[in-house]
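Engineer: Sequence and computational prediction follow.
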Amino acid sequence: MSRILKLLSAAPLANTGSVARDHLANERTFLSWTRTGLGFVALGVALAKLDALEALSPALAHNHDHGDLKLQSAALVGSGTGCLGYGTLRYFSSLRGLKRGLFRPNIVGVALVAVTSGAVAGGGVWMVVRTEKEV
């Protein structure tokens, strides 16, 4: 057990200049990526459960394509999983860079979240508009 704890522990760094502040900011950013990813996953799971609930209730089942909800659910869960993975990779990449005194701006991650959020919002609007036309 002590070997595992030794592998997981980090070497202490001298707190000169903004070292501690930079590493704490990196940890907060990782937690933000985690929160965003878990939010996408939770929304995808909730959407899938809503689809299952609609299938059980005849009053709720109205000319509704369940394939769209499953696709949206899968996209949300996939996006959330991607956020979790990317956030973890970004954290360790930034950690290595900070130890060497370097920092690389996060252009790719921000662009991916913006595109994913736009696609999810667009898909939601499309589903609502299409459902309204069918009713």
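Structural biologist: That came through fine. Numbers count the residues shown, from 1 in each chain.
Engineer: Please make it C-alpha for all contacts and neighbour counts, starting now.
Structural biologist: Fine.
Engineer: elements contacting the helix or strand harbouring residue 84?
Structural biologist: Assigned by DSSP states H and E, residue 84 belongs to helix 66-99. On a contact count with 3 or more Cα pairs under 8 Å, 6 or more residues apart in numbering; DSSP states H and E, helix 66-99 meets helix 19-56, helix 107-134.
Engineer: also this one, for the comparison:
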Amino acid sequence: MAEGSGKSGGVRDLLANERTFLAWIRTAIGLMGFGFVVAKFNLFLYIRGLYTRRPTPGSGTLGLVLVGAGMGLLLLATWHYHQVRTGILSGDDRPAAHSPMAYLAAALLFAAGAALLIYLGRTRLP
């Protein structure tokens, strides 16, 4: 058994789990912030006179998708943090045989990136 783990739920393991959780939270916040920027960027260009066409409705929709993806990532991160913490406190040293967290997060981010790619392909600045 590794140092800092076991029945008492090693402090190092608990802190490492919390650091990982905070990294996922930072990623989710970044994704939500990026969604906000995407949703409002065309409007900003239009107001400044740099964009002569009316803001496209797709930017608002894509921004909502990105914010939603960030919120989904936040929920996944919270669920994963709780699962790992419960395992550490119960003395289970082994990681879960198959944790879907990384796969679900990657799928969420891939879908958000694909939506952004499609949006950018359809709306180009003059």
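Structural biologist: Arrived safely, thanks for sending. Owing to the predicted nature of the structure, the values given are computational and were not obtained by experimental measurement.
Engineer: Give me the residue at the spatial middle of the second structure.
Structural biologist: Residue closest to the average C-alpha location in the second structure (Cα atoms, centre = their mean): residue 28, at 3.3 Å.
Engineer: wait, that residue sits on residue 74?
Structural biologist: Yes: here residue 28 of the second structure lies in contact with residue 74, judged by Cα atoms under 8 Å, at a distance of 5.7 Å.
Engineer: coming back round to it: now the helix holding residue 84 of the first structure: which residue numbers in the second structure?
Structural biologist: Residues 56-89 of the second structure are matched to helix 66-99 of the first structure when aligned by TM-score structural alignment.
Engineer: How much space separates whatever residue of the second structure lines up with residue 24 of the first structure from residue 125 of the second structure?
Structural biologist: The alignment partner of residue 24 of the first structure in the second structure, by TM-score structural alignment, is residue 15. Counting by Cα to Cα, to the nearest Å, the gap from residue 15 of the second structure to residue 125 of the second structure is 47 Å.
Engineer: Residue 92 of the second structure too?
Structural biologist: Counting by Cα to Cα, the gap from residue 92 of the second structure to residue 125 of the second structure is 55 Å.
Engineer: Of those two, give the one with the bigger neighbour count.
Structural biologist: Remark: of residue 92 of the second structure and residue 125, residue 92 carries more neighbours, 16 against 10, as counted by other Cα atoms under 10 Å.
Engineer: Relative to residue 76 of the second structure, how far out is the more buried one?
Structural biologist: 21 Å.
Engineer: Contacts for stretch 67-74 of the first structure, please.
Structural biologist: 43-45, 47-48, 51, 120, 123, 127 (Cα atoms under 8 Å, 6 or more residues apart in numbering).
Engineer: rerun at 6 Å
Structural biologist: 44, 47-48 (Cα atoms under 6 Å, 6 or more residues apart in numbering).
Engineer: By neighbour count, which of the residues you listed wins?
Structural biologist: residue 44 (24 neighbours).
Engineer: Alignment lookup: residue 120 of the first structure to the second structure.
Structural biologist: Residue 120 of the first structure maps onto residue 112 in the second structure, with residues paired by TM-score structural alignment.
Engineer: So the nearest residue to that match once chain neighbours are set aside versus residue 76 of the second structure, what's the distance?
Structural biologist: Among residues not flanking residue 112 of the second structure along the chain, residue 66 sits closest, at 5.8 Å (Cα to Cα, 6 or more residues apart in numbering). Going from residue 66 of the second structure to residue 76 of the second structure by Cα to Cα gives 15 Å.
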